[in-house]
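Trainee: Sequence below, structure please.
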Amino acid sequence: MNTRLQNKVALVTGGSAGIGLATARAFVDAGAIVYITGRRQAELDASVASLGPQATGLCADAGRLDDIRAVYERIGRDHGRLDVLYANAGFYEFGALGGLSEAHVDTTFDINVKGVVFAVQQALPLMGRGSSIVLTGSIVANQGAESFSIYAASKAAVRSLARSWTAELKDRGIRVNVISPGPIDTPGLSGLAGGADNLDGLRRQLVATVPMGRMGLPEEIAKAVLFLASGEASFVTGIELAVDGGAGQV
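Mentor: A predicted model of the protein is given here:
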């Protein structure tokens, strides 16, 4: 039996689909009590049902501070502590420089940066020595990504925040790490492609960038997050772990 997170309390933001849901399932399988957040109640309810009785869903917008506070108020009432935070909620869409809108920039940074800042800040009163924070970055933060500049910049900010927070939280014994996926086959890929008709073409483009010759699976990211969240990574902090099939490495 996998007991790496036995009786730990964990929160996965953006946990109702894709990488977030796969990670929530890995946490449940490792023995954790898991809370997941999402913006769509029906999807959230279905995800919780698939995870079983160790999971609780909380409807929340990752870019709204009031929603973030409400999530931690609930966890505090239920358990009085939080052992693992996986700040995974994110937003992405293509946007060429010449056509960028204020809404595109605001939405991307509200969710991917402001949402991460306050997800971590509001978690701290519940987190003690030995707790773990994992943030979702992206390999595009270190690459020139055509029509993806605002998303890439937001993920570069996440990597920078992790470095600073590693230094800031060291005396509290809280570890902070970043997981940076490469091309991953998630349900959100269809939206990024602009519809199902374009999905196969986008997949081919992405696979062409990966030395391993395929896209990754959400479960492969989840395994890496579980490692960083668990005591097996007790001497690991401040790192960016790329899980990308080599796409950002060679």
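Trainee: rest of the way, CA atoms for contacts and neighbours
Mentor: OK.
Trainee: Let me know the helix or strand that residue 187 is in.
Mentor: Using DSSP states H and E, residue 187 is not contained in any helix or strand.
Trainee: which residues touch the residue nearest to it when sequence neighbours are not counted?
Mentor: Leaving out its chain neighbours, the residue that sits closest to residue 187 by C-alpha to C-alpha, 6 or more residues apart in numbering is residue 18, at 6.2 Å. Going by C-alpha atoms under 8 Å, 6 or more residues apart in numbering, residue 18 touches 186-188, 218.
Trainee: Now residue 212. Nearest residue, chain neighbours left out?
Mentor: Nearest non-adjacent residue to residue 212 (C-alpha to C-alpha, 6+ apart): residue 245, at 5.3 Å.
Trainee: Would you do the same for the sequence below? I want to compare the two.
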Amino acid sequence: MGKLQGKVAVITGGTAGIGLAAAKIFVAEGAYVFVTGRRQKELDDAVQDIGDNVIGVQGDAANLADLDRLYETVKAATAQIDIVFANAGVGEFAPLEGVTEEHFDKIFDINVKGVLFTVQKALPVMRDGGSIILTGSVASIKGTPGLAVYGASKAAIRNFVRGWTVELKDRRIRANVLSPGPIATPMTAAQPQEAIGKIVSAVPMGRMGEPDEVAKAALFLASADSSFVTGIELFVDGGRAQI
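Mentor: Got it, this is the predicted structure:
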């Protein structure tokens, strides 16, 4: 029997990278999974790649109407959920003097507002004893040139988890942050490669991580293996944030 047998999970940003890898491993471990993505073609491809026990719902995590439609779909299909993996996020480099209002709003709308309302709107359909997982980043605690706004957005969701751990304790809902280091994803590939190379050079393990390595940590936080784990930030970073 799989570690998530009979569980229902929602994964935002599930069309590529960490989200897609997590969706695959959750399904392999027995879960029924809802994945979201902004672009229908990529969402359709991801659903086909995942295979059985998955429903794709097109939408933007920063758009509250899209989130309402997501959970209406969930309620119609399964009634309740056990796991929310608020993974949708965006990262862009911008030096301090180059930060614009547009850049700030984009990062915080998706990474902070989107995460907050993804979780808030899940609560009415979430079973007691469930698991909330947020995708953070080592950037929340490591100073990196050009990533201050991104890092600040990830520090904000770290604090969400601290508050939610206390607020949701009576429902026995656990909340944790999963913080990767540099991971070989399409989002990372779209960044300036010289900057990414400098970050990777500071990783003690000497390489980028793979989406599957982060997905396995997400499985731990989603499953009963972490039944006494809440309020933490779990780094999957090759040691980048530990030194």
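Trainee: Now the TM-score, please.
Mentor: Overlay of the two chains. TM-score (TM-score structural alignment, normalised by the length of the second structure): 0.98; 243 aligned residues with a C-alpha RMSD of 1.0 Å.
Trainee: quick revisit: next one: the residue nearest to residue 187 of the first structure relative to residue 219 of the first structure, how far apart?
Mentor: 9 Å (C-alpha to C-alpha, to the nearest Å).
Trainee: And for residue 15 of the first structure?
Mentor: Here residue 15 of the first structure is placed at a distance of 13 Å from residue 219 of the first structure (C-alpha to C-alpha).
Trainee: repeat for residue 183 of the first structure
Mentor: Separation of residue 183 of the first structure from residue 219 of the first structure (C-alpha to C-alpha) stands at 13 Å.
Trainee: Also residue 126 of the first structure?
Mentor: Relative to residue 219 of the first structure, and taking C-alpha to C-alpha, residue 126 of the first structure is found at 28 Å.
Trainee: residue boundaries of the helices in the second structure?
Mentor: Using DSSP state H, the helices of the second structure run over residues 17-28, 40-50, 64-77, 101-108, 114-122, 148-167, 186-189, 193-201, 211-222.
Trainee: Just put these in a markdown table and tack on distance to residue 136 of the second structure.
Mentor: As requested, the helices of the second structure are exported to a markdown table (distance: least, C-alpha to C-alpha, whole Å):
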| stretch | distance to residue 136 of the second structure |
| --- | --- |
| helix 17-28 | 12 |
| helix 40-50 | 22 |
| helix 64-77 | 20 |
| helix 101-108 | 13 |
| helix 114-122 | 11 |
| helix 148-167 | 5 |
| helix 186-189 | 14 |
| helix 193-201 | 16 |
| helix 211-222 | 11 |
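Trainee: and the angle from the biggest strand by length in the second structure to helix 211-222?
Mentor: The longest strand of the second structure (DSSP state E) is strand 126-135. In terms of direction (axes from the mean of the first three to the mean of the last three C-alpha atoms, to 10 degrees), strand 126-135 of the second structure departs from helix 211-222 by 150 degrees.
Trainee: Strand 126-135 of the second structure packs against which elements?
Mentor: Judged by 3 or more C-alpha pairs under 8 Å, 6 or more residues apart in numbering; DSSP states H and E, strand 126-135 of the second structure is in contact with strand 81-86, strand 174-180, helix 211-222.
Trainee: Apply 10 Å and report the result again.
Mentor: Applying 3 or more C-alpha pairs under 10 Å, 6 or more residues apart in numbering; DSSP states H and E, one finds that strand 126-135 of the second structure contacts strand 8-11, strand 81-86, helix 114-122, helix 148-167, strand 174-180, helix 211-222, strand 233-236.
Trainee: so how far does the second one sit from its counterpart in the first structure?
Mentor: For strand 81-86 of the second structure, the mean distance to aligned residues of the first structure following superposition is 0.4 Å (mean C-alpha distance after the TM-score superposition for the first structure).
Trainee: ok, back up a step: anything in contact with each of residue 18 and residue 219 of the first structure?
Mentor: When C-alpha atoms under 10 Å, 6 or more residues apart in numbering defines a contact, the residues bordering residue 18 of the first structure and residue 219 alike are residue 184.
Trainee: if we can go back for a sec, out of the contacts of residue 18 of the first structure, which is nearest to residue 204 of the first structure?
Mentor: Minimum distance to residue 204 of the first structure across these is 14.6 Å, recorded for residue 186 (C-alpha to C-alpha).
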